[in-house]
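S.K.: Below are the sequence and a predicted model; questions follow.
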Amino acid sequence: MDTQQNTALLRALTELPGPLPTSGVIHVVIRHTDRFTVVGNDLAQHPGLSTTAVGFAVRIQSLPQGAEVGIKALAARFPEGERLIAAALRELEAHGYLQRARERLPNGRIVTRTVYCNQPSALLRPLNAAPHQPATRQTPQPAPPPDRNPARVPAPAPPPRLVPALTLPARPVPVPATTPQPVPVPVPAPEPLPPLATTPPRDDPAPPPRPRPTVPPVPPPTAPKPPPRPLPQPRELTPELHRAATALLADLRRHTPEFTLSEDDIQQLAPAVAAWLEREAHPDTIRHVLTDDPPRPLKQPARLLKHRLTALLPPPLPGVHDLAVPARRVTVTPFQTCDGCERAFRSPTPGRCRDCRTGHAQAAA
């Protein structure tokens, strides 16, 4: 199959007219008759767009109206990942080719409306109106003179080029030979209608061109990202903790070759590992958390370790007193001595007992 394709391409090169260049690309152009998309050189050779962004712009431009062009829809259709697609769409937004806005439908649902323009630079130029060309007046052609010979029928005059003139040629009326032939009287031709004017008269000034509103600049695609969290630090970086942390980081490549770190990376990450060891995390547990399920391919292991050491930092182990269940306290009401009968009764405040309060209330009534 490869040999056939190469043979066909070589045969096409021999059929190209003119001398071929000695270096560089040679184009074999076959005209498309269906299923093609016109792409301008301002997009194909854009100096500020990456090749991935140009490719996705062409792919979006080739899709029909109403097609889904979200990140997940493009990731399901094409082999690129969501992160690469999102970066390409942000580039197209920054250069004005793409604009995404969130709108609320009448039913309350929020959707993202995507607008794509194949030539955003043309939107910033004012629309130049085409100059008016006044309609040319046509001079009506005179009717042909009537033919004196009734036996010959004259050919009708050709109509005007734009508007046919309603000119009726004079036709003689034949009579029988037995009767004397009168002199034919030509029928006067009606005046031709004036040509239909498709544009205003010459004397009327042309209306000034209406300036087209310029498109506002594209807003930034995303909000500014918060600053990264700092690496955790131990309360006291002792020489023992620092030695154990550097040894654990240097030993990662023995278990997972992708995590081969430089000496500068080990010195930068050692305090964070010391913070984990200070919180009594086991070295095997730290090694498993840092190297478990890395992305493929792993390009920057130090950045991945920095993120995991910061985001997955465990809390300090609780002490013995923190794990003890607090005892339930029971409030006991103290005894009081009644001021009336000297009996003991429970009450938070001193005073009379219930019987004395009842008898005192009845005596007062």
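M.R.: Happy to help now that I have it. Numbers count the residues shown, from 1 in each chain.
S.K.: contacts, neighbours, all on C-alpha from now
M.R.: Will do.
S.K.: Would you indicate which residues of the longest helix seen in the chain are buried?
M.R.: Taking DSSP state H as the criterion, the chain has its longest helix at helix 263-278. Using 16 or more other C-alpha atoms under 10 Å as the test for burial, helix 263-278 gives D265, I266, L269, A270, P271, A272, V273, A274, A275, W276, L277, E278.
S.K.: Can you spell out which helices and strands pack onto that helix?
M.R.: helix 239-250, helix 301-311 (3 or more C-alpha pairs under 8 Å, 6 or more residues apart in numbering; DSSP states H and E).
S.K.: List the buried residues for the shortest one?
M.R.: Which is helix 301-311. Under 16+ other C-alpha under 10 Å, the buried positions of helix 301-311 are P301, A302, L304, L305, K306, H307, L309, T310.
S.K.: Presented hereafter is structure B, for comparison with structure A:
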Amino acid sequence: MGTQQITAPPCVKPGASGVIHSNVRHTAGFTVIGNHLAQHRGLSLVAVGLAVHIQSLPAGAKIGIKRLAERFPESETRIAAALRELGAAGYLHRSRVRLADGRIVTRTVSYNQPGADAPATTAAQPRSARSTAVPAPVIAARPPLTAPPEPAPPPAAVVVPSPTARTASPAPLPQPQALTPELQSVAAALLSNLRRHAPQLLLSEEDIRTLVPGIVTWLERDAHADTIRHALTTDLPVPLTTLLPPPLPGTHELEAARPRVIVIPLQNCDRCDRAFRSRHPGHCRDCRTDLPTAA
């Protein structure tokens, strides 16, 4: 007989207040959740429940904000806030990855115990094997006589950090010449309105404060709001630096490129007071006597 699993106090005094556990041992179709998550004091109840749901899903399941909002009664705003809580606590890491064909996908990694390295054998086990009550014994294989061939390296993927992901060395954002309150207000409103065009870009107040100087730089260079919005919803935040338009040419550059037109000033005839164009004052054509006349 197997060892009895005790998950609650065996005896409860009659009439005592508090929860009373009535547990049945699971033999299939269950997920192990640590008390560090179930009793986490820094996470909201929505975040804890969302973490439990994500850890119960099979590998490759879609957990976008819209998909979760269709599954649960909570709004997209609350689900996005819960995802940020899990990311800050280390239970979730979301990043944007550019594939070899140019497509950008969101890669999500769920950690059932943040800070601990997962054993290499658990990733290769099928879901049915992980759901059994007693784990299968691991038999060490005899080392081969010759060294096995080295596996081919996986294709390189360019990882684009999401707005909420914090990298060790983020790309520096462009800095404006004058960070005026008017431009800051316009930039903040543009960033806050991004979620209406791309629901996955639900930026926090800290993200907006970080990105405002870069948006102000675009506005200083006379970039249209639709142009900025298209760049942000395509690949945030790389375009703020890589696609930044050049400064508008100044007045002296425009004057240098413009062809010069020589204007001859107007003069008044000294004899008949008629206006005529000439570089020097004198007489008009009719009053000049030095011009040859027709025969």
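M.R.: Done, it's in. Being a predicted model, the structure only gives us computed values, none of them experimental.
S.K.: what's the TM between chain one and chain two?
M.R.: Laid over one another, the chains give 0.40 as their TM-score (TM-score structural alignment, normalised by the length of structure 2), with 152 aligned residues with a C-alpha RMSD of 4.3 Å.
S.K.: before we move on, the earlier item: between the buried residues of helix 301-311 of structure 1, which is nearest A245 of structure 1?
M.R.: Ranked by distance to A245 of structure 1 (C-alpha to C-alpha), the buried residues of helix 301-311 of structure 1 are led by L309 at 12.1 Å.
S.K.: Now that closest one. Nearest residue, chain neighbours left out?
M.R.: A272 (6.4 Å; C-alpha to C-alpha, 6 or more residues apart in numbering).
S.K.: circling back to that earlier point, so for A57 of structure 1, which of the helices and strands packed on helix 263-278 of structure 1 sits nearest?
M.R.: Nearest of those (C-alpha to C-alpha): helix 301-311, 31.4 Å.
S.K.: next SSE after the closest one?
M.R.: Under the assignment DSSP states H and E, the closest C-terminal helix or strand after helix 301-311 of structure 1 is helix 320-323.
S.K.: Mind putting the helices and strands packed on helix 263-278 of structure 1 into JSON lines with distance to T285 of structure 1?
M.R.: Below are these laid out as JSON lines (distance: least, C-alpha to C-alpha, whole Å):
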{"stretch": "helix 239-250", "distance to T285 of structure 1": "11"}
{"stretch": "helix 301-311", "distance to T285 of structure 1": "12"}
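S.K.: who wins for proximity to T3 of structure 1 among these?
M.R.: Nearest of these (C-alpha to C-alpha): helix 301-311, 44.2 Å.
S.K.: Show me what that closest one is packed against.
M.R.: Against helix 301-311 of structure 1 (3+ C-alpha pairs under 8 Å, 6+ apart) you get helix 263-278, helix 283-291.
S.K.: T251 of structure 2 - how many residues pack around it?
M.R.: 8 (other C-alpha atoms under 10 Å).
S.K.: Distance to F56 of structure 1 added to the helices and strands packed on helix 301-311 of structure 1, as CSV?
M.R.: As requested, these are exported to CSV (distance: least, C-alpha to C-alpha, whole Å):
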stretch, distance to F56 of structure 1
helix 263-278, 37
helix 283-291, 34
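S.K.: of all the ones you listed, which lies closest to K72 of structure 1?
M.R.: The stretch from these with the least distance to K72 of structure 1 (C-alpha to C-alpha) is helix 283-291; that distance is 28.5 Å.
S.K.: Against which helices or strands is the closest one packed?
M.R.: Secondary elements touching helix 283-291 of structure 1 (3+ C-alpha pairs under 8 Å, 6+ apart): helix 301-311.
S.K.: Secondary structure element for E103 of structure 1, which one?
M.R.: strand 98-104.
S.K.: Relative to V186 of structure 2, how far out is A225 of structure 2?
M.R.: Taking C-alpha to C-alpha, to the nearest Å as the measure, A225 of structure 2 falls 9 Å from V186 of structure 2.
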